[in-house]
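Student: Predicted model and sequence below, questions to follow.
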Amino acid sequence: MKKILITLLMALGFIAGAHANSGGIAWDKAPDRTNDLAALQNGAKLFANYCLNCHSAAFMRFNRLKDIGLTEQQIKDNLLFTNAKVGDTMKAAIDPKQAKDWFGANPPDLTVIARSRSAQGQGTGADYLYTYLRTYFVDDTKPTGWDNLAFPSVGMPHALWELQGKRVPVYETVTEHGHEAHVFKGWEQLTPGTMTAEQYDQAVGDLVSYMQWMSEPVKNTRIRVGFGVMVFLLFMTFIAWRLNAAYWKDVK
């Protein structure tokens, strides 16, 4: 229980840190594809290939991916890159001591990161992740060579840069209340990635949807069961009401 609480606190800190400054950008709405098995499988592949190098998902086991339509053999062949077994939890490949030396702190566990919410009520944790993974840009003044609009001065480099390519934000100078301000207008692509902008957004949407599913694998089942229970209770309430009326109809 203590480990779960610590992980939640780390996740909340990871999310809230993005908007520590008042100039944070608006978060985009993340697509919800948690009922799309193909999207979840693609998201799981991206997670295993790009996230598990540094981040763990200590409360998720590889064999749980059978719930999104993957067989045990597919998990072994496509998602296990270390000596881990299918029944093991998803642990990062990086050495914790090296991670602390390189990034200044150990990368947070991502099992429940998508369930964290913005402290400012701007959106969900999934909305933040979707925006965060799509707003990296090249910045040679930073130790990693990267910065992020959603999380200024981020310590994490752009893990997906080969897919998205290298780009920089474009600002427009405007005058507001007698003061000049720089307003974000768009992006300038410096080098292309292996994906188009649309394909990259689709891939990030799949990845975030997988992280949503991973944070609560039974959520959709819970919603379906809850809906069925509510329908049943409404039906039984109607039956009880009519039965009560029939029982008392001759009583004066």
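Tutor: Thanks, I have the structure now. These numbers come from a predicted model, not from an experiment. Numbering: from 1, shown residues only.
Student: From here on, just use CA atoms for contacts and neighbour counts.
Tutor: OK.
Student: mind listing the strands for the chain?
Tutor: Ranges of strands within the chain are 57-61, 89-90, 136-138, 146-148, 165-176, 179-192, based on DSSP state E.
Student: how about these in TSV, adding distance to Ile113 and mean neighbour count?
Tutor: Compiled in TSV, the strands of the chain are given as follows (distance: least, CA to CA, whole Å; neighbours: other CA atoms under 10 Å):
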stretch	distance to Ile113	mean neighbour count
strand 57-61	10	19
strand 89-90	14	20
strand 136-138	19	23
strand 146-148	18	23
strand 165-176	25	14
strand 179-192	27	12
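Student: Would you mind giving these as a markdown table with distance to Lys249 added?
Tutor: Shown next, in a markdown table, are the strands of the chain (distance: least, CA to CA, whole Å):
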| stretch | distance to Lys249 |
| --- | --- |
| strand 57-61 | 58 |
| strand 89-90 | 63 |
| strand 136-138 | 71 |
| strand 146-148 | 71 |
| strand 165-176 | 74 |
| strand 179-192 | 71 |
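Student: now for the ones you listed, which one comes closest to Asp109?
Tutor: Nearest to Asp109 among the strands of the chain is strand 57-61; the distance by CA to CA comes to 5.5 Å.
Student: Identify all contacting residues around that closest one.
Tutor: Val86, Gly87, Asp88, Thr89, Met90, Lys91, Ala92, Asp109, Leu110, Thr111, Met214 (CA atoms under 8 Å, 6 or more residues apart in numbering).
Student: try 6 Å
Tutor: Gly87, Asp88, Thr89, Met90, Lys91, Asp109, Leu110, Thr111 (CA atoms under 6 Å, 6 or more residues apart in numbering).
Student: residues touching the residue lying closest to Gln164 once chain neighbours are set aside, list them.
Tutor: Among residues not flanking Gln164 along the chain, Gly193 sits closest, at 4.5 Å (CA to CA, 6 or more residues apart in numbering). By CA under 6 Å, 6+ apart, the contact set of Gly193 is Glu162, Leu163, Gln164, Gly165.
Student: Distance of the third one relative to Thr135?
Tutor: Spelled out, that is Gln164. Relative to Thr135, Gln164 is positioned 10 Å away (CA to CA, to the nearest Å).
Student: Please report how far the residue nearest to Phe62 when sequence neighbours are not counted lies from Glu72.
Tutor: Among residues not flanking Phe62 along the chain, Val86 sits closest, at 5.2 Å (CA to CA, 6+ apart). The gap separating Val86 from Glu72 is 7 Å, by CA to CA.
Student: One more to weigh against that first structure:
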Amino acid sequence: MRKLIFLAALCFSSTTMAASGNIPLDEAPIDLSDKASLQRGAQTFMNYCAGCHSMQYQRYSRTFEDLKIPEELGEKYLQFTGDKPTDYIKRGMPAESAGTWFGAPPPDLTLVARVRGADWLYTYLRTFYVDKNRPFGVNNKVFPEVGMPHALQPLQGTPRETYEEVMVDGEMVKRYTGIQSDGDGALSADEYDKAVADLVNFLEYTGEPFRPQSETIGKWVLVFIVVLFVFVFLLKKEYWREVH
């Protein structure tokens, strides 16, 4: 089921990717073995993203188990819709209301890291900036004309484009240098980058929850193949000894 959903989402995303900006993507510091980072990312998602976005292919109970979160703490701090731990993670906003307010229901984010890529998400969440011409007052460098508000603005503060004046062909022109917060958010610039990294780390995990186990099994399979090769090679020599 996950593979089918992934393929469908990939096909759907081909049109939206074309609208993406051409700025270089920053490398996301992904570490699926860092349980503390995954726990912080889950908390950020539930507090700032789950109101609009669902994870309809990820269960609360699976999240609690994989991230080493006691069920009672998970229910208290990560479940706000009255669902049971065995339920899938659903958005808090009714789909009809979301369609009215945003033009279309916000997409499910279970597989967004697999569709978009962790680097794209990491850069996207750090390149919102004020644009009074947009319906929600913000735009994005990675996804121009983005149709969603900057959900993490309470953490980052008000982000604005910054420029510097440089001489080009004898004329002074403004060159884009980045995005800087006004400092009215709950986090500093470094703290915000870390919070985004944790969130992207969590989204990377939900796209493939079994990945750490698969990588562990894969290493043991390679070890088995190497050992098996030794025995097969010795057996081959034994069979062909008289021929040679």
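Tutor: Thanks, I have it. If you're wondering where the values come from, they're calculated on a predicted model, not measured in any experiment.
Student: who has more neighbours, Gln164 and Thr135 of the first structure?
Tutor: Between Gln164 of the first structure and Thr135, Gln164 has the larger neighbour count (other CA atoms under 10 Å), namely 24 against 18.
Student: That one maps to what in the second structure?
Tutor: In the second structure, the residue paired with Gln164 of the first structure according to TM-score structural alignment is Gln156.
Student: Ala44 of the first structure now?
Tutor: Checking TM-score structural alignment: Ala44 of the first structure goes with Ala42.
Student: And Ala150 of the first structure? What does it align with in the second structure?
Tutor: Match for Ala150 of the first structure (TM-score structural alignment): Val142.
Student: For that match, which non-adjacent residue is spatially closest?
Tutor: The nearest residue in space to Val142 of the second structure (CA to CA, 6+ apart) is Gly21, at 4.4 Å.
Student: same check, this time on Glu180 of the first structure
Tutor: Val174 (5.6 Å).
Student: Against Asp190 of the second structure, how distant is the match of Gln164 of the first structure?
Tutor: From Gln156 of the second structure to Asp190 of the second structure the distance is 10 Å (CA to CA).
Student: Ok, Ile69 of the second structure next?
Tutor: 26 Å.
Student: Ser181 of the second structure now?
Tutor: Ser181 of the second structure is 11 Å from Asp190 of the second structure, by CA to CA.
Student: and if you look at Val227 of the second structure?
Tutor: 47 Å.
Student: Check Gln56 of the second structure too.
Tutor: With CA to CA as the criterion, Gln56 of the second structure and Asp190 of the second structure are 32 Å apart.
Student: the longest helix in the second structure is where?
Tutor: helix 211-240 (DSSP state H).
Student: For it, which helices and strands make contact with it?
Tutor: Contacting helix 211-240 of the second structure under the criterion 3 or more CA pairs under 6 Å, 6 or more residues apart in numbering; DSSP states H and E is no other helix or strand.
Student: Relative to the first structure, what is the average displacement of that helix?
Tutor: Compared with the first structure after fitting, helix 211-240 of the second structure has a mean deviation of 1.6 Å; criterion: mean CA distance after the TM-score superposition for the first structure.
Student: Burial check on the residue lying closest to Gly155 of the first structure once chain neighbours are set aside, number of neighbours?
Tutor: In this structure, Gly155 of the first structure finds its nearest non-sequential neighbour in Phe103, 5.9 Å apart by CA to CA, 6+ apart. Residues within reach of Phe103 of the first structure, counting by other CA under 10 Å, total 15.
Student: Lys97 of the first structure versus Phe103 of the first structure, what's the distance?
Tutor: Taken as CA to CA, the span from Phe103 of the first structure to Lys97 of the first structure is 10 Å.
Student: Tell me which residues touch the nearest residue in space to Leu38 of the second structure that is not next to it in sequence, please.
Tutor: Nearest non-adjacent residue to Leu38 of the second structure, counting by CA to CA, 6+ apart: Phe202, 5.0 Å away. Shown in contact with Phe202 of the second structure (CA under 6 Å, 6+ apart): Leu38, Gly41, Ala42.
Student: cool, and Asp139 of the first structure?
Tutor: Gly145, Trp146, Asp147.
Student: Next: Ser61 of the second structure.
Tutor: Neighbours of Ser61 of the second structure in contact, by CA under 6 Å, 6+ apart: Pro85, Thr86.
Student: Trace it over to the first structure, please.
Tutor: Using TM-score structural alignment as the criterion, Ser61 of the second structure maps onto Asn63 of the first structure.
Student: likewise Asp26 of the second structure?
Tutor: In the first structure, Asp26 of the second structure lands on Asp28 (TM-score structural alignment).
Student: how close does that match get to Leu129 of the first structure?
Tutor: To Leu129 of the first structure, Asp28 of the first structure is 9 Å away according to CA to CA.
Student: Just want to know which of these two has more residues nearby.
Tutor: Leu129 (23 against 17).
Student: Do a quick rundown of the helices in the first structure.
Tutor: Going by DSSP H, the first structure shows helices at 2-16, 37-46, 72-78, 96-103, 125-132, 161-164, 197-215, 219-248.
Student: Show me how far the last one is from its chain's centre.
Tutor: Relative to the mean C-alpha coordinate of its chain, helix 219-248 of the first structure is positioned 35 Å out (CA atoms, centre = their mean, to the nearest Å).
Student: and Gly178 of the first structure, how many neighbours does it have?
Tutor: Neighbour tally, Gly178 of the first structure, other CA under 10 Å: 7.
Student: What is the burial count for Trp220 of the second structure?
Tutor: 12.
Student: same thing with the one 3 residues further on?
Tutor: A total of 12 residues lie near Val223 of the second structure under the criterion other CA under 10 Å.
Student: Same check on the one 5 residues further on?
Tutor: Leu228 of the second structure sits with 12 neighbouring residues when counted by other CA under 10 Å.
Student: What is the aligned counterpart of the residue nearest to Leu38 of the second structure in the first structure?
Tutor: That one, Phe202 of the second structure, aligns with Tyr210 by TM-score structural alignment.
Student: and the gap between that match and Ala150 of the first structure?
Tutor: Taking CA to CA, one finds Tyr210 of the first structure at 21 Å from Ala150 of the first structure.
Student: and what of Gln202 of the first structure?
Tutor: Gln202 of the first structure is 19 Å from Ala150 of the first structure, by CA to CA.
Student: just to revisit the earlier point, ok, Ile69 and Asp190 of the second structure, which is more surrounded?
Tutor: Relative neighbour count places Ile69 above the other of Ile69 of the second structure and Asp190, with 16 against 10, counting by other CA under 10 Å.
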